[in-house]
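Participant: show me how the following folds:
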Amino acid sequence: MSRRGLPLFITVSVLWGVPYLLISVALEGLGPVGVVAGRVALGALVLLPVAWRRGLPRLLRERWRPLLLLAVVEVAAPFTLIAVGERTVSSGLAGVLIATEPLFILALGLLWGKRGRLARGAWAGAALGFLGVVVLLGVAGAGKGAVLVSAAAACYAVGALLMHRLFRDVPPLTVTAGMLATASVPLLAVVAATEPAPQVTARVLLAVIGLGTACTAGGFTAFFALVSAEGPARAAFITYVAPVVAVSAGVLVLSEPVTARTVVGTLLVLAGAGLAARRPSATSTARLTMSPPSATPAGVCGGSRLPSGTERNEKGAP
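Facilitator: Modelled structure (predicted):
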């Protein structure tokens, strides 16, 4: 990578690897929706000034319906699923499960895109990734929480497809600010109506601020800069580095255990995602319209990812 690209790559790897740790900390004093609402509202506030000058008012005025759909699928639903899942799932395991997004993108490409020739090993990758998820589901404490986090990865994949099809003509940062702003209002309303008063400590407050400003707003901004500097292909490696950061952060900060089952499952998921995300060779005469990720979120910050030809990742953000 270039001198500019390498620091950006490291920055995005950290910003999209630590959200799962910060979510775990924020849950100590907030409900799951409260954590999501806090990070989304803060992320929107940080990005709005820039996005406003890049056509956000027009986007909100003319395309609010598809933007609302994207806000639900790419932000509100997966962020909430991750937060609820992390009540029982370790932060490191959540980061690894989000890396299954390329597997869902592969499946969606077959269902919604033009059927074409797949890269060699794509289905082997899907099988490996699925096996890795099965292995991880057996990790102590995973259970239903792991299923919810995996569902969040599927949401990121659907969101990537929607963004690719509905917002290809809009700057990615503008779309990101728009969907965060759109999602923040109903999320805050749900928190006020359903969740008890938060038990905010300095530790919880710092976690939410970090999630919203650094991981969400800063992570997206750094990722777009990385794509500009290195292109989407190299930026795609974020998909495989961020989970390693998530596991490492959980072990170092929260002393989360790492068992042999966790290591094996993680390696299977990353290997499967890598194979599934490969594109057909240049000699292929046909390829999927919906190709695997350009790079996501996730969770996002998450992270989410987009097909080739766009500048947005993938999961998702977490």
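Participant: please make it C-alpha for all contacts and neighbour counts, starting now.
Facilitator: Will do.
Participant: which SS class is residue 115?
Facilitator: Per DSSP: H, G, I helix; E, B strand; the rest coil, the secondary structure class of residue 115 is coil.
Participant: same thing with residue 303?
Facilitator: strand.
Participant: so how many other residues sit close to the closest residue to residue 20 other than its chain neighbours?
Facilitator: Nearest in space to residue 20, with sequence neighbours left out and distances taken as C-alpha to C-alpha, 6 or more residues apart in numbering, is residue 91 at 4.8 Å. Residue 91 has 31 neighbouring residues, counting by other C-alpha atoms under 10 Å.
Participant: now residue 220
Facilitator: Residue 220 has 32 neighbours, counted by other C-alpha under 10 Å.
Participant: what sits against the residue nearest to residue 20?
Facilitator: By C-alpha atoms under 8 Å, 6 or more residues apart in numbering, residue 91 lies in contact with 20, 21, 23, 24, 246, 247, 250.
Participant: out of the residues you listed, who's the most crowded?
Facilitator: Ranked by the number of neighbours (other C-alpha under 10 Å), these place residue 20 first, at 32 neighbours.
Participant: element containing that residue?
Facilitator: Take DSSP states H and E as the rule and residue 20 turns out to sit in helix 19-26.
Participant: next up, for comparison:
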Amino acid sequence: MMKIWNSAVGLLIVTGTLLGLTLPFGKVAGEAGVPPVIWAMLISVGAGTVLYLAMLARKERLGLNAGHLRYYAISAAISYAIPNMITLSAMPHLGAGYMGIMYTLSPMFTLILSVIFGVRKPNALGMAGIVVGFLGALLVATTRGEAGFPASLTWVGIGILLPIFLAAGNIYRSWDWPKGAGTTELAVGSHLAAGIMLLVVAVMTGNLPALAMLAEVPALSIAQILSSAGMFVFFFRLQVVGGPVYLSQISYVAAAIAIISGTLLLGESYVFLTWFGAVIILAGVVLTTKAQTS
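Facilitator: The predicted structure is shown next:
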């Protein structure tokens, strides 16, 4: 366990796998009638509560100064509340595998934002990767989701917002990491803040009574809470060990889990151009990843 805790590769595999489970879990929950805002709230409140209990058992405290509160609020919005709402809302229209492909775009957008905000200087390899990745993304976008069930361009556009928010979260969390803060502490604060945000959305949209529907999928709900809680412990540790760009590569593992589960377990299918576009995106991501070390 200690080897994984200090290994960027090990953390990447564990975090990406647990993240990838959110997609098939979310699709099954949606098919059972659970609204996206309720499932997203379950993810954040469930994970935040489990991790907070772990903190209490270790007699750790949650930082509540201005820097911590700012971090919790901003990280909650751009890293969890909004991305989870996008994923769970778009997935019924685009498919779990398709949304998994959207995850793979986050390293490319992370590099773009790194360049824009001066975290990194642009180089030829990185720019080539961005161009190739965008070409692949455009190709995937034209297929508009599962074969035989084309989604509207509006849903495709919403799906593409996912990697943009994930990339923004990757950059922000490293840039504004509170001094001396621990990984579990930040996971707890961010997720409880996201849970509060989603609770407000549920009340405003009239979806709060649908909380009762979680009782109809108890095993799935528990599995989601446990996988989310575990994922975010490793997620914040990977942020420390690997940095924002390396962290963004959890999207590869998550996409693989989503595509495999979507096609083999959920009966999804995609046309050749979707797969071809995914390969082109992967090539672009390989270039942008190499650019980080050149």
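Participant: report the two of the contacts of residue 91 of structure 1 separated the most.
Facilitator: The largest distance within these, taken as C-alpha to C-alpha, falls between 23 and 247 and amounts to 13.6 Å.
Participant: show me what contacts whatever residue of structure 2 lines up with residue 200 of structure 1?
Facilitator: The pairwise alignment with structure 2 assigns residue 200 of structure 1 to residue 213, based on TM-score structural alignment. For residue 213 of structure 2, the contacting residues are 33, 34, by C-alpha under 8 Å, 6+ apart.
Participant: helix, strand or coil for residue 213 of structure 2?
Facilitator: helix.
Participant: assign residue 139 of structure 1 to helix, strand or coil.
Facilitator: Classification of residue 139 of structure 1 by three-state DSSP places it in coil.
Participant: that one -> structure 2?
Facilitator: Checking with TM-score structural alignment, residue 139 of structure 1 has residue 143 as its match.
Participant: sticking with the closest residue to its match other than its chain neighbours, tell me its helix or strand.
Facilitator: Spatially, and ignoring its direct neighbours in sequence, residue 143 of structure 2 is nearest to residue 274 (6.1 Å; C-alpha to C-alpha, 6+ apart). Element membership for residue 274 of structure 2 (DSSP H and E) is helix 272-291.
Participant: ok, residue 220 of structure 2 - contacts?
Facilitator: By C-alpha under 8 Å, 6+ apart, the residues touching residue 220 of structure 2 are 25, 29.
Participant: mind listing what's buried in the helix or strand hosting residue 4 of structure 2?
Facilitator: Assigned by DSSP H and E, residue 4 of structure 2 falls within helix 2-5. Burial within helix 2-5 of structure 2, assessed by neighbour count using 16 or more other C-alpha atoms under 10 Å, is assigned to no residue.
Participant: show me what that helix is packed against.
Facilitator: Under the contact criterion of 3 or more C-alpha pairs under 8 Å, 6 or more residues apart in numbering; DSSP states H and E, helix 2-5 of structure 2 touches helix 8-31.
Participant: how close does the closest residue to residue 120 of structure 2 other than its chain neighbours get to residue 279 of structure 2?
Facilitator: Closest residue to residue 120 of structure 2 apart from its sequence neighbours, by C-alpha to C-alpha, 6+ apart: residue 114 at 5.4 Å. The gap separating residue 114 of structure 2 from residue 279 of structure 2 is 24 Å, by C-alpha to C-alpha, to the nearest Å.
Participant: these two: which has the busier surroundings?
Facilitator: Under the neighbour definition other C-alpha under 10 Å, residue 114 of structure 2 and residue 279 were set side by side, and residue 114 has more, 20 against 16.
Participant: what number of residues lie near the equivalent of residue 275 of structure 2 over in structure 1?
Facilitator: In structure 1, the residue paired with residue 275 of structure 2 is residue 263, using TM-score structural alignment. Here the number of neighbours of residue 263 of structure 1 (other C-alpha under 10 Å) works out to 16.
Participant: how would you label residue 220 of structure 1: helix, strand or coil?
Facilitator: helix.
Participant: residues contacting it?
Facilitator: Residues in contact with residue 220 of structure 1 (C-alpha under 8 Å, 6+ apart) are residue 173.
Participant: who's sitting farthest from the centroid in structure 2?
Facilitator: Most distant from the centre of structure 2: residue 59, at 29.4 Å, with distances by C-alpha atoms, centre = their mean.
Participant: report the separation between that residue and residue 278 of structure 2.
Facilitator: Counting by C-alpha to C-alpha, the gap from residue 59 of structure 2 to residue 278 of structure 2 is 46 Å.
Participant: swap in residue 156 of structure 2?
Facilitator: With C-alpha to C-alpha as the criterion, residue 156 of structure 2 and residue 278 of structure 2 are 15 Å apart.
Participant: list the buried residues in the helix or strand residue 241 of structure 2 falls within.
Facilitator: Take DSSP H and E as the rule and residue 241 of structure 2 turns out to sit in helix 218-247. In terms of neighbour count (16+ other C-alpha under 10 Å), helix 218-247 of structure 2 has its buried residues at 220-221, 224-247.
Participant: likewise stretch 278-290 of structure 2?
Facilitator: Taking 16+ other C-alpha under 10 Å as the basis for neighbour counts, the residues of stretch 278-290 of structure 2 that come out buried are 278, 279, 280, 281, 282, 283, 284, 285, 286, 287, 288, 289.
Participant: average offset between that stretch and structure 1?
Facilitator: By mean C-alpha distance after the TM-score superposition for structure 1, the fitted stretch 278-290 of structure 2 averages 1.7 Å away from its aligned residues in structure 1.
Participant: residues contacting the residue nearest to residue 143 of structure 2?
Facilitator: By C-alpha under 8 Å, 6+ apart, the residues touching residue 274 of structure 2 are 139, 140, 143.
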